[in-house]
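Student: sequence? don't have it. structure:
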């Protein structure tokens, strides 16, 4: 007889793999749109909206697949250990999106000044000083962020952190509930720890349902934060930001895999050396 838990985990993993493949395809589309000399701002806006719809669809699938087995999303077996160590309620912290904007802004500004110092070009200087171009109300680089944009981003950052803290407290409460009745009492009085009884199973099912609800709320906050960021940024800035986010997501997965591969090789090599030394 097939284990329903392993079946749903396979569905969840397939859903994740589809999402990662879609991320890679969208990344190519975003790159191509940014590489065009003459920017099509309408197309860039459409690509940004498509990226948001992609995440909304993915969040909907996660919600559907998490109703009875939400714990799989809190420590996914399809993730690397590095990724799981960085998880916040089944994903990344929404505030990290805003920190990415700050990082891109600083990096691009530094790059512009470096170009100016090397070339001593007045055009590079005007760019480095933040003269805007492209869409009305902003430029094509994250270093072109206007005072109004920075104010809105900072305001969004504060509200996002407050919302994160609220969800983090709910998550802590759910973790504390695992030491509550009836689970704690069942574990204490059982002479042998085996399959949970009906009362404990009901309590665990309720816990999974509560965690599923928390996951949905966290995904809503992630989507809301992304949507508001895209609204604040110009078309080029939004696509540049979304591209950077996808690159970071895919890179973390690959870096995690490489680190785990090196650990396995080091462990196998260490065992071999030990066996050889003991002979």
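Tutor: Here it is on my side, so go on. Please read these numbers as outputs of a predicted model, since none were measured by experiment.

Student: Please count neighbours and contacts with C-alpha atoms only from this point.
Tutor: Fine.

Student: host element of the closest residue to residue 78 other than its chain neighbours?
Tutor: Spatially, and ignoring its direct neighbours in sequence, residue 78 is nearest to residue 13 (6.2 Å; C-alpha to C-alpha, 6 or more residues apart in numbering). For residue 13, the host element (DSSP states H and E) is helix 4-35.

Student: so what secondary structure elements neighbour the next helix or strand after that helix?
Tutor: Counting by DSSP H and E, the element after helix 4-35 in chain order, helix or strand, is helix 41-65. When contacts are defined as 3 or more C-alpha pairs under 8 Å, 6 or more residues apart in numbering; DSSP states H and E, helix 41-65 sits against helix 4-35, helix 198-232, helix 235-278.

Student: contacts for helix 41-65?
Tutor: With contacts defined as C-alpha atoms under 8 Å, 6 or more residues apart in numbering, helix 41-65 is touched by 8, 11-12, 15, 19, 26, 30, 33, 135, 212, 215-216, 219-220, 223, 226-227, 230, 235-236, 238-239, 242.

Student: Please apply the same query to stretch 11-25.
Tutor: 58, 61-62, 65, 78, 246, 250.

Student: can you rerun that using 7 Å?
Tutor: Stretch 11-25 is contacted from outside by 65, 78, 246, using C-alpha atoms under 7 Å, 6 or more residues apart in numbering.

Student: likewise stretch 85-97?
Tutor: Contact with stretch 85-97 is made by 73-74, 157, 160-161, 215, 218, 221-222, 225, as judged by C-alpha under 7 Å, 6+ apart.

Student: and the comparison structure, right after this:
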């Protein structure tokens, strides 16, 4: 899985570049060209996430146990994993937290009737759709969690004569791919219900959280190693 580790590190570097472009783009966009440029960057970032999950699906088919082990991740990152990756409902906690922080920071402007257009300015309709999507995502998470539990209950078969080994491993690959599909689909659906400016801000905050957890985790691993 060295090749996937290399891919992952390169992928993170590219994500960092995309986030910098999103962060430096005019927000809110005030011209048609600025709006189109921001839309293009949001789409490019989403395609980058899709590329990651495509590569991960291929890697899981080659060695699903190493995908669970995730040697490219820090100990902290692995401790936060749900079925070899981040939990999809984390997206909603992130949106609610960022929206609350921005709302409070703009409260004076909002009371004067000024619209900020950022994540602190979500409409009632957007909040309703986010809440509905969260409920749907929780249900799907639970279904996949139950599938993994059933797989683990039958894991003793792996110690048997090996006749069902290939099928059991294939089942685990499918579970990981279902979890990854839910992760990517959740981000896509959230981005679709946000404005272009809000989507850009959401992608920036999500990536910054990912980078922050990774940096802290790697630092902790290095300290323990020393």
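Tutor: Received it, and whenever you're ready, just let me know what you need. Since we're looking at a predicted model, the values are computed, not measured.

Student: Mind telling me the TM-score for this superposition?
Tutor: Put the two chains on top of each other and the TM-score (TM-score structural alignment, normalised by the length of the second structure) is 0.91; 224 aligned residues with a C-alpha RMSD of 1.9 Å.

Student: I'd like to know which of the helices and strands packed on helix 41-65 of the first structure lies nearest to residue 166 of the first structure.
Tutor: For residue 166 of the first structure, the closest of those is helix 198-232, at 10.4 Å, according to C-alpha to C-alpha.

Student: buried stuff in that closest one?
Tutor: Neighbour counts over helix 198-232 of the first structure (16 or more other C-alpha atoms under 10 Å) mark 200, 203-205, 207-223, 225-227, 229-230, 232 as buried.

Student: ditto for stretch 125-144 of the second structure
Tutor: For stretch 125-144 of the second structure, by 16+ other C-alpha under 10 Å, it's 129-130, 133-134, 137, 140-141, 144.

Student: next one: stretch 102-114 of the second structure
Tutor: For stretch 102-114 of the second structure, a neighbour-count test (16+ other C-alpha under 10 Å) marks 103, 106 as buried.

Student: First-to-last residue distance for that stretch?
Tutor: Terminal residues of stretch 102-114 of the second structure lie 14 Å apart, using C-alpha to C-alpha, to the nearest Å.

Student: Residues contacting that stretch from elsewhere in the structure, which ones?
Tutor: 119-121.

Student: could you redo the residues you listed as CSV and give each row distance to residue 84 of the second structure?
Tutor: CSV is the format used below for these (distance: C-alpha to C-alpha, whole Å):
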residue, distance to residue 84 of the second structure
119, 29
120, 31
121, 34
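
Student: Trace residue 88 of the second structure over to the first structure, please.
Tutor: Taking TM-score structural alignment, residue 88 of the second structure has residue 94 as its aligned residue in the first structure.

Student: distance of its match from residue 222 of the first structure?
Tutor: Taking C-alpha to C-alpha, one finds residue 94 of the first structure at 5 Å from residue 222 of the first structure.

Student: Kindly report the same for residue 245 of the first structure.
Tutor: 13 Å.

Student: And for residue 240 of the first structure?
Tutor: 18 Å.

Student: same question, residue 154 of the first structure
Tutor: Counting by C-alpha to C-alpha, the gap from residue 154 of the first structure to residue 222 of the first structure is 16 Å.

Student: re the thing from before, of the contacts of stretch 11-25 of the first structure, which is the nearest to residue 181 of the first structure?
Tutor: Of all those, residue 181 of the first structure sits closest to residue 65, with 27.5 Å by C-alpha to C-alpha.

Student: Which position in the second structure pairs with that closest one?
Tutor: Looks like residue 65 of the first structure aligns to residue 59 there (TM-score structural alignment).

Student: Could you do residue 107 of the first structure as well?
Tutor: By TM-score structural alignment, residue 107 of the first structure lines up with residue 101.

Student: same question, residue 221 of the first structure
Tutor: Superposed on the second structure with TM-score structural alignment, residue 221 of the first structure falls opposite residue 182.

Student: Give me the secondary structure label for the residue nearest to its match when sequence neighbours are not counted.
Tutor: Among residues not flanking residue 182 of the second structure along the chain, residue 88 sits closest, at 6.8 Å (C-alpha to C-alpha, 6+ apart). Judged by DSSP: H, G, I helix; E, B strand; the rest coil, the three-state class of residue 88 of the second structure is coil.

Student: ok, residue 88 of the second structure to residue 138 of the second structure distance?
Tutor: 8 Å.

Student: Mind listing residues that contact stretch 149-161 of the second structure?
Tutor: The list of residues contacting stretch 149-161 of the second structure from outside it, by C-alpha under 7 Å, 6+ apart, reads residue 165.

Student: ok, 8 Å please
Tutor: Outside of stretch 149-161 of the second structure, the residues within contact range by C-alpha under 8 Å, 6+ apart are 164-165, 168, 171-172.

Student: I'd like those laid out as a markdown table, including distance to residue 84 of the second structure.
Tutor: Shown next, in a markdown table, are the contacts of stretch 149-161 of the second structure (distance: C-alpha to C-alpha, whole Å):
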| residue | distance to residue 84 of the second structure |
| --- | --- |
| 164 | 23 |
| 165 | 20 |
| 168 | 17 |
| 171 | 14 |
| 172 | 11 |
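
Student: ok, back up a step: show me the two of the contacts of stretch 85-97 of the first structure that sit farthest apart.
Tutor: 73 and 157 (25.3 Å).

Student: Who are the contact partners of the alignment partner in the second structure of residue 145 of the first structure?
Tutor: Under the alignment by TM-score structural alignment, residue 145 of the first structure pairs with residue 122 in the second structure. The neighbours of residue 122 of the second structure, taking C-alpha under 8 Å, 6+ apart as the test, are residue 99.

Student: Could you check how far the most centrally placed residue in the first structure is from residue 111 of the first structure?
Tutor: For the first structure, residue 92 is the residue whose C-alpha lies nearest the centre (C-alpha atoms, centre = their mean; 3.6 Å). Separation of residue 92 of the first structure from residue 111 of the first structure (C-alpha to C-alpha): 28 Å.
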